[in-house]
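1. Sharing a model prediction with you, sequence too.
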Amino acid sequence: MSAFGDEDTLALQTARLALHYPTGSARDVALMLAVMNDAEFIAHVRDSGVRDLDAAHRALQLGPMAYRASNGLGLCRVVEAASDRDIGQIGLVTREGLPAPDLGYAFLPGARGRGYATEAGRAVLKHARQVLRLPRVLALVAPDNTASLAVLDRLGFTFETMTQLSGVDHVLRQYSITLHEER
C-alpha cells in the first residue's frame, strides 16, 4: 500500500485496488448513484432518495467531499485495478454523536464476496494508524448484515454497543478497533 497526493486523486493502492479521493467527476457521481440505489445499501444503510445524477452529485458534495474538506477523512471511490472498473466506496467519516471516525463502505453487487471490502478496509486502517495517527476507529452495521459483520471480524473490530444515529430509523451494532493507545 502506498499513499499519494491529491494531484491525481489516488489516495491508496493495494494489490488489486486503487482508492481515489472524490473530485466530483462523472465517475464519482455515477458510482454514488449506483451505490445509493443498490438494494442491499437501501436495506442495510438507508434509502436516501437519490434517484438521478443531480441528486447524486449533491450527495457526493455533502457527504464524501465535505468530509474530506473538513477533516481530511472521507469515502474514496474503489477501482478494481485489473479492469479499471468502479466497484464501491470505502473510507473514514465523522458522524455527529460518535466519539471517533467511522469506517464506512459499500460495494456493488458484482464486487461482493471477493475479499475487496477486507482488502480495502486493511488499507484504510493502515493509513488511519500510520498517517492519520488515529487512536481508534468505529464501524456501524445493521444487525442482519452478515456480510459486513464478517468483514469487521476479519479486520479485527470488536463489538461495543447498540446505537442509533440521527436520521436512521433502525438500531445499529457499533464496533471499534484500537489503532494507538491514547496518551
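-> Perfect, thanks for sending it.

2. contacts and neighbour counts: CA atoms only from here.
-> OK.

3. Show me where this protein has its strands.
-> Secondary structure of the chain by DSSP state E: the strands cover 2-3, 10-13, 17-20, 74-80, 85-93, 102-107, 136-141, 158-163, 172-178.

4. Could you name the helices and strands sitting against the third one?
-> With contacts taken as 3 or more Cα pairs under 8 Å, 6 or more residues apart in numbering; DSSP states H and E, strand 17-20 sits against strand 10-13, strand 74-80, helix 116-130.

5. Run the chain-centre distance for that strand.
-> 12 Å (Cα atoms, centre = their mean, to the nearest Å).

6. Show me what it is in contact with.
-> 9-13, 76-81, 116, 120 (Cα atoms under 8 Å, 6 or more residues apart in numbering).

7. mind running it again at 7 Å?
-> Residues outside strand 17-20 that contact it (Cα atoms under 7 Å, 6 or more residues apart in numbering) are 9, 10, 11, 12, 13, 76, 77, 78, 79, 80, 81.

8. One more: stretch 147-165?
-> Residues from elsewhere that reach stretch 147-165 (Cα under 7 Å, 6+ apart): 117, 118, 122, 141, 170, 171, 172, 173, 174, 175, 176, 177.

9. So which of those wins on neighbours?
-> Counting neighbours by other Cα atoms under 10 Å, residue 117 leads the contacts of stretch 147-165 with 24 neighbours.

10. Not counting sequence-adjacent ones, nearest residue to that one?
-> Counting by Cα to Cα, 6 or more residues apart in numbering, residue 117 lies nearest to residue 151, which is 6.9 Å off, once chain neighbours are set aside.

11. highest average neighbour count across the strands of the chain?
-> strand 74-80 (a mean of 25; mean count of other Cα atoms under 10 Å).

12. hold the first one in mind and look at this next one:
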Amino acid sequence: MKLISETQRLIIRQLTLDDAEFIIQLLNEESFIRYIADKNVRTHADAVNYLMNGPLASYRDYGFGLNVILLKETTTPIGICGLLKRAELDYPDLGYAFLTEFCQKGYATEAAFSVLNAGMKAHSLDTVLAVTLLDNESSNRLLQKIGFELKGTMALYGSQNNVYEYMSA
C-alpha cells in the first residue's frame, strides 16, 4: 500500500482489496447515494469488483485515484479522497466521501487540501477540477474554502453540477 500524504490527524494511503468491508459501508451511506451515486456495492464481491475496476485500475492507468482516509490515532477508516480522471472532463478532478459520523469535523477539508497538493505535485498537474451537485452545500463550501473557483455548471450523469477549478499558483 502506498502512502499518499499525512496530516496532523490523518493518514492518506491508496486503497487495497483489504478495504472492501469499509467500501461497502461507505458506498451505502445515505449521503453517498444521494450526492454521488448508488454504486450497487452490497457484498464483499461487489466491493472487490468496485476496487479492482475503480481505484486500483486508476492507479495503474493514471498513477492516481481515490485513497482511503484513516484517523492517525486509531487507523480507523473514515472516508475516501483522491484525484479521478473522467472522460467527460478535460482535467483530473478531486473527489471525496466520508462516513456521516466523521463529517463536520474538518477531516474532509484537511484530506482534500492534502490530497490536492500532494497529487498536483506528484503528477505535475497545474489544473484540477471538482464537480458537485448544486444542492450539496457542504461540498460547495469545502471546495471554495480550499481555493477552488466556481467556473459554471454542466450536466453530468443526468444531473446539473457545479464545476470548480483549482489552478496552481
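-> Cool, got the structure. Everything numeric here is computed off the predicted structure, so don't read it as measured data.

13. From the contacts of stretch 147-165 of structure 1, pick the one nearest residue 3 of structure 1.
-> residue 122 (13.5 Å; Cα to Cα).

14. Please say which position in structure 2 that closest one maps to.
-> Under the alignment (TM-score structural alignment), residue 122 of structure 1 pairs with residue 113 in structure 2.

15. Can you name the residues that contact that match?
-> Counted by Cα under 7 Å, 6+ apart, residue 113 of structure 2 has contacts residue 146.

16. any idea how far the residue mapped onto residue 109 of structure 1 from structure 2 is from residue 169 of structure 2?
-> In structure 2, residue 109 of structure 1 lines up with residue 100, judged by TM-score structural alignment. According to Cα to Cα, to the nearest Å, residue 100 of structure 2 stands 33 Å off from residue 169 of structure 2.

17. same check, this time on residue 81 of structure 2
-> In terms of Cα to Cα, residue 81 of structure 2 sits 22 Å off from residue 169 of structure 2.

18. before we move on, what about residue 144 of structure 2?
-> 16 Å.

19. the more surrounded of the two?
-> Between residue 144 of structure 2 and residue 169, counted using other Cα under 10 Å, residue 144 has the larger neighbour count: 14 against 5.

20. Can you find the partner of the more buried one in structure 1?
-> Using TM-score structural alignment, residue 144 of structure 2 lines up with residue 153 in structure 1.

21. Now residue 102 of structure 1. Nearest residue, chain neighbours left out?
-> residue 138 (4.5 Å).

22. Could you tell me which residues make contact with that neighbour?
-> Contacts of residue 138 of structure 1 (Cα under 7 Å, 6+ apart): 100, 101, 102, 103, 174, 175, 176, 177.

23. before we move on, what about residue 92 of structure 2?
-> 83, 84, 85, 86, 128, 129.

24. Excluding sequence neighbours, find me the nearest residue to the fourth one.
-> Across the structure, with Cα to Cα, 6+ apart as the measure, the residue nearest residue 86 of structure 2 apart from its sequence neighbours is residue 92 (6.9 Å).

25. Look up how far residue 148 of structure 2 lies from the one you found.
-> Applying Cα to Cα to residue 92 of structure 2 and residue 148 of structure 2 gives a distance of 13 Å.

26. Equivalent analysis for residue 54 of structure 2, please.
-> Taking Cα to Cα, one finds residue 54 of structure 2 at 25 Å from residue 148 of structure 2.

27. cool, residue 45 of structure 2 as well?
-> Taking Cα to Cα as the measure, residue 45 of structure 2 falls 36 Å from residue 148 of structure 2.

28. go on, residue 30 of structure 2?
-> From residue 30 of structure 2 to residue 148 of structure 2 the distance is 26 Å (Cα to Cα).

29. So between those two, which is more surrounded?
-> Applying other Cα under 10 Å to residue 30 of structure 2 and residue 148 shows that residue 148 carries more neighbours, namely 19 against 14.
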